[in-house]
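Chemist: sharing a model that was predicted from the sequence below.
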Amino acid sequence: MAPFSLPAPAKLNLFLHINGRRQDGYHLLQTLFVLLDHGDTLDFQPADTLSLRCDNPALPVDDDNLVLRAARLLQQETGHTAGARLHLRKRLPAGGGVGGGSSDAATALWGLNLLWGLDLDVDTLARLGLSLGADVPVFVRGRNAWAEGVGERLQAVELPPLWFLVVDPGVSVSTARIFGDGELTRHTPAITLPASLGAATFEAFLKEGHNDCEAVARRLFPAVDKALDWLQSEAGNARMTGTGACCFAHFADQQDAHNALRHLPEYWTGFVARSTEISPLHEALATLRARQNSGPA
């Protein structure tokens, strides 16, 4: 098969409520995932052995990287022995709460499923993804989703089109550190997902939500605190995604988001992105399959 590339899109948690804690230590939560048209890229090339390169020298390219772990998991599950030459082109910050590692793993599962001709279905890939991380299945399934449990119970939702400014305050936040903090709120009452999320309903529903991890991240990471305050002054609806560190605000249109980005302090980085109904990964997979099925010109 000829080499190909697939996107690994970012996600935002539009809110994140922690409703309790299981006896095994995992937190019970409710969150609303939205997928963006911005992210990393993973290149796939046939090879006899399995290898990974990354254009970010700070990231590991051994089994500490979820891309390689996803590849080895597929080999173990299927008995497949061929390799692949993988190249990860990073745009998303590590420890940013935008799902970079989890999205990379999901793209690796789908890409190798195609490269190796495994023909595994979405449910199987989502099950494998869950063993790599709680956020991986939402990227595998490729739809905006309402999530409950430890994040594994997903319900696809349709959301109105949204534009976001995402700000990276330049710090890496450990999920374990946030979830292990003694001051983390763990008893937010459960809420119910509305039957439909039109523009007006969505805005009202979003206002009900918050991120229980935000107070802890503000206290531990002053840069997160400052980024949230700046975004709030620009847009009035600032929120942190996941366990941090990235913060975001949504805007009425692309131009408003870009206007805010132009005012971003130079010591931070940021990007403007649009929400998607279907993941860019799944759109790219559909294009590749169509190309394969059409055969030579």
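Modeler: Now that the structure is in, tell me what you want to look at. Residues are numbered from 1 along each chain as shown.
Chemist: only C-alpha atoms for contact and neighbour calcs from this point on.
Modeler: Noted.
Chemist: I'd like to know how far the closest residue to L120 other than its chain neighbours sits from L128.
Modeler: Once flanking residues are discounted, L120 sits nearest to N113: 6.6 Å by CA to CA, 6 or more residues apart in numbering. From N113 across to L128, the span is 12 Å (CA to CA, to the nearest Å).
Chemist: got it, and L29?
Modeler: Going from L29 to L128 by CA to CA gives 21 Å.
Chemist: the stretch 101-250 of the chain: helices as residue ranges?
Modeler: Taking DSSP state H, counting those that start in this stretch as the criterion, the stretch 101-250 of the chain carries its helices at 122-132, 136-141, 175-179, 199-208, 214-220, 222-235.
Chemist: as JSON lines, the ones you listed with mean neighbour count and distance to W163 would be great.
Modeler: Below are the helices of the stretch 101-250 of the chain laid out as JSON lines (neighbours: other CA atoms under 10 Å; distance: least, CA to CA, whole Å):
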{"stretch": "helix 122-132", "mean neighbour count": "17", "distance to W163": "28"}
{"stretch": "helix 136-141", "mean neighbour count": "27", "distance to W163": "19"}
{"stretch": "helix 175-179", "mean neighbour count": "15", "distance to W163": "26"}
{"stretch": "helix 199-208", "mean neighbour count": "12", "distance to W163": "13"}
{"stretch": "helix 214-220", "mean neighbour count": "18", "distance to W163": "22"}
{"stretch": "helix 222-235", "mean neighbour count": "18", "distance to W163": "12"}
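Chemist: could I get those helices as TSV with distance to N13?
Modeler: Shown next, in TSV, are the helices of the stretch 101-250 of the chain (distance: least, CA to CA, whole Å):
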stretch	distance to N13
helix 122-132	18
helix 136-141	11
helix 175-179	14
helix 199-208	11
helix 214-220	12
helix 222-235	15
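Chemist: can you give me the distance of the spatially most central residue of the chain to L281?
Modeler: Nearest residue to the geometric centre of the chain (CA atoms, centre = their mean): G99, 2.9 Å. Using CA to CA, we find G99 at a distance of 14 Å from L281.
Chemist: next one: A204
Modeler: As for A204, its distance to L281 is 30 Å (criterion: CA to CA).
Chemist: got it, and D43?
Modeler: In terms of CA to CA, D43 sits 12 Å off from L281.
Chemist: check it against this one:
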Amino acid sequence: MPEKTDPTLPDGTIRCFAPAKINLTLHVTGQRNDGYHLLDSLVVFAAVGDRLWLTPGSDLMLEIAGPFAPGVPSDARNLVWQAAELAGWCGHIRLEKHLPHGGGIGGGSADAGAVLRALGVQDGAVSLGADVPVCQFGRAARMLGIGDQIAPAADVMSFFAVLVNPGVHIATPTVFQNLVVKDNPPMPDLPAAGSGDRIWIDWLAAQRNDLEGAARQLAPAIGDVCSALAETDEVLLVRMSGSGSTCFGLYPSMSDAQTAAKALATRHPDWWCVPTVLN
């Protein structure tokens, strides 16, 4: 995976990499009286993501560029802006969007987490959203509670994957509202250190994304994506990430992932299809 934060440039600019967050599992285990849902999720990060440049200055400004810039706010509604304010930092931020927003792979949370990590902020990330603390951590982790409990998962193996987004935006709160059963079983212990590919794939196959059914009802295209991934050669596992609509397939090799991504992109040119490594 590329470095998440590059060295500071001569003019004081900090370059950041905000990798896509992938929920290999997502178990919803309860709901608190205040409405927050309790989660148990194994999170890894992809070698694809957004990029940011933070240049110190007297005023906070946010510039949005990149293929997924349209529709992204450049004011205080943006989590990047809120992260800078949380850090007490001012200046010009250029955000280059390469990840589809509203896709269940971090999006704004990944960007905010990268900013907080680059600026050395230690506390308060969960106030920006449940995914921000794990995105700030930026490495494989088990995410618990309302996203505020992060346990490193250094023994998780790397996976070759294809990420697919059908261009459908789903609001996370709406998915949770559509979830019927909210007290599902938590994850069992992760496979032991040094476990091979087959053990990991079998373990993952026995886990769940409890939001997938609710998301599919809201966006049937998710089912189309999962079916298309399941039909690709050599695929080992197919699942939705986060609250959708991005889904992923796992493969034995990068060559297999690249072949699958090319085939999917040919059949569905309007889908975002990216081969990558998860770790």
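Modeler: Cool, the structure landed. Note that the structure is predicted; figures quoted are calculated from it, not measured.
Chemist: against which helices or strands is the longest helix along structure 2 packed?
Modeler: For structure 2, the helix with the greatest residue count under DSSP state H is helix 254-267. Secondary-structure packing of helix 254-267 of structure 2 (3 or more CA pairs under 8 Å, 6 or more residues apart in numbering; DSSP states H and E): strand 159-165, helix 221-230, strand 272-278.
Chemist: at 10 Å what do you get?
Modeler: On a contact count with 3 or more CA pairs under 10 Å, 6 or more residues apart in numbering; DSSP states H and E, helix 254-267 of structure 2 meets strand 159-165, helix 221-230, strand 247-251, strand 272-278.
Chemist: buried sites along that helix?
Modeler: By 16 or more other CA atoms under 10 Å, the buried positions in helix 254-267 of structure 2 come out as 254, 256-258, 260-264.
Chemist: which strand is the longest one in structure 1?
Modeler: With secondary structure taken from DSSP state E, structure 1 has its longest strand at strand 27-47.
Chemist: neighbours around the alignment partner in structure 2 of D24 of structure 1, how many?
Modeler: Under the alignment (TM-score structural alignment), D24 of structure 1 pairs with D34 in structure 2. By the criterion of other CA atoms under 10 Å, D34 of structure 2 has 6 neighbours.
Chemist: distance of V150 of structure 1 from P137 of structure 1?
Modeler: V150 of structure 1 is 12 Å from P137 of structure 1, by CA to CA.
Chemist: ok, and the closest non-adjacent residue to L36 of structure 1?
Modeler: Nearest residue to L36 of structure 1, sequence neighbours excluded (CA to CA, 6+ apart): S275, at 4.6 Å.
Chemist: what sits against C213 of structure 1?
Modeler: Residues near C213 of structure 1 by CA atoms under 10 Å, 6 or more residues apart in numbering: 15-18, 175, 178-179, 181, 183-186, 240-244.
Chemist: buried subset of these?
Modeler: 15-18, 175, 178-179, 184-186, 240-244.
Chemist: distance check, the counterpart of L211 of structure 2 in structure 1 against I18 of structure 1.
Modeler: Residue pairing (TM-score structural alignment): L211 of structure 2 is matched to C213 of structure 1. Plainly put, C213 of structure 1 is 8 Å away from I18 of structure 1 if you go by CA to CA.
Chemist: and for those two, which residues touch both?
Modeler: Counting by CA under 10 Å, 6+ apart, the residues touching both C213 of structure 1 and I18 are 179, 184-186.
Chemist: what's the match for D64 of structure 1 in structure 2?
Modeler: Correspondence of D64 of structure 1 to structure 2, assessed by TM-score structural alignment: R77.
Chemist: distance of its match relative to Y36 of structure 2?
Modeler: Distance, R77 of structure 2 to Y36 of structure 2, by CA to CA: 21 Å.
Chemist: neighbour-wise, which of those two wins?
Modeler: A count of neighbours by other CA under 10 Å puts Y36 above the other of R77 of structure 2 and Y36, at 14 against 10.
Chemist: quick one: that one and G145 touch, right?
Modeler: Yes: contact criterion CA atoms under 10 Å: Y36 of structure 2 and G145 qualify, at 9.1 Å.
Chemist: got any residues that touch both of those two?
Modeler: Joint contacts of Y36 of structure 2 and G145 (CA under 10 Å, 6+ apart) are 30, 130.
Chemist: is it correct that A8 of structure 1 falls within a strand?
Modeler: Yes: counting by DSSP: H, G, I helix; E, B strand; the rest coil, A8 of structure 1 is part of a strand.
Chemist: looking at it, it is touching V138, isn't it?
Modeler: No: assessed by CA under 10 Å, A8 of structure 1 is found out of contact with V138, at 11.9 Å.
Chemist: give me the common contacts of these two.
Modeler: Common neighbours of A8 of structure 1 and V138 (CA under 10 Å, 6+ apart) are 99, 102-103, 106, 279.
Chemist: for L165 of structure 1, state which of the residues you listed is nearest.
Modeler: Of all the shared contacts of A8 and V138 of structure 1, G99 has the smallest distance to L165 of structure 1: 16.1 Å, by CA to CA.
Chemist: now which residue in structure 2 aligns to the closest one?
Modeler: Taking TM-score structural alignment, the alignment pairs G99 of structure 1 with G106 from structure 2.
Chemist: distance check, L285 of structure 1 against D64 of structure 1.
Modeler: 26 Å.
Chemist: got it, and A105 of structure 1?
Modeler: Taken as CA to CA, the span from A105 of structure 1 to D64 of structure 1 is 12 Å.
Chemist: next: V157 of structure 1.
Modeler: Distance of V157 of structure 1 to D64 of structure 1, given as CA to CA: 33 Å.
Chemist: now swap in A284 of structure 1 and tell me
Modeler: Counting by CA to CA, the separation of A284 of structure 1 from D64 of structure 1 is 27 Å.
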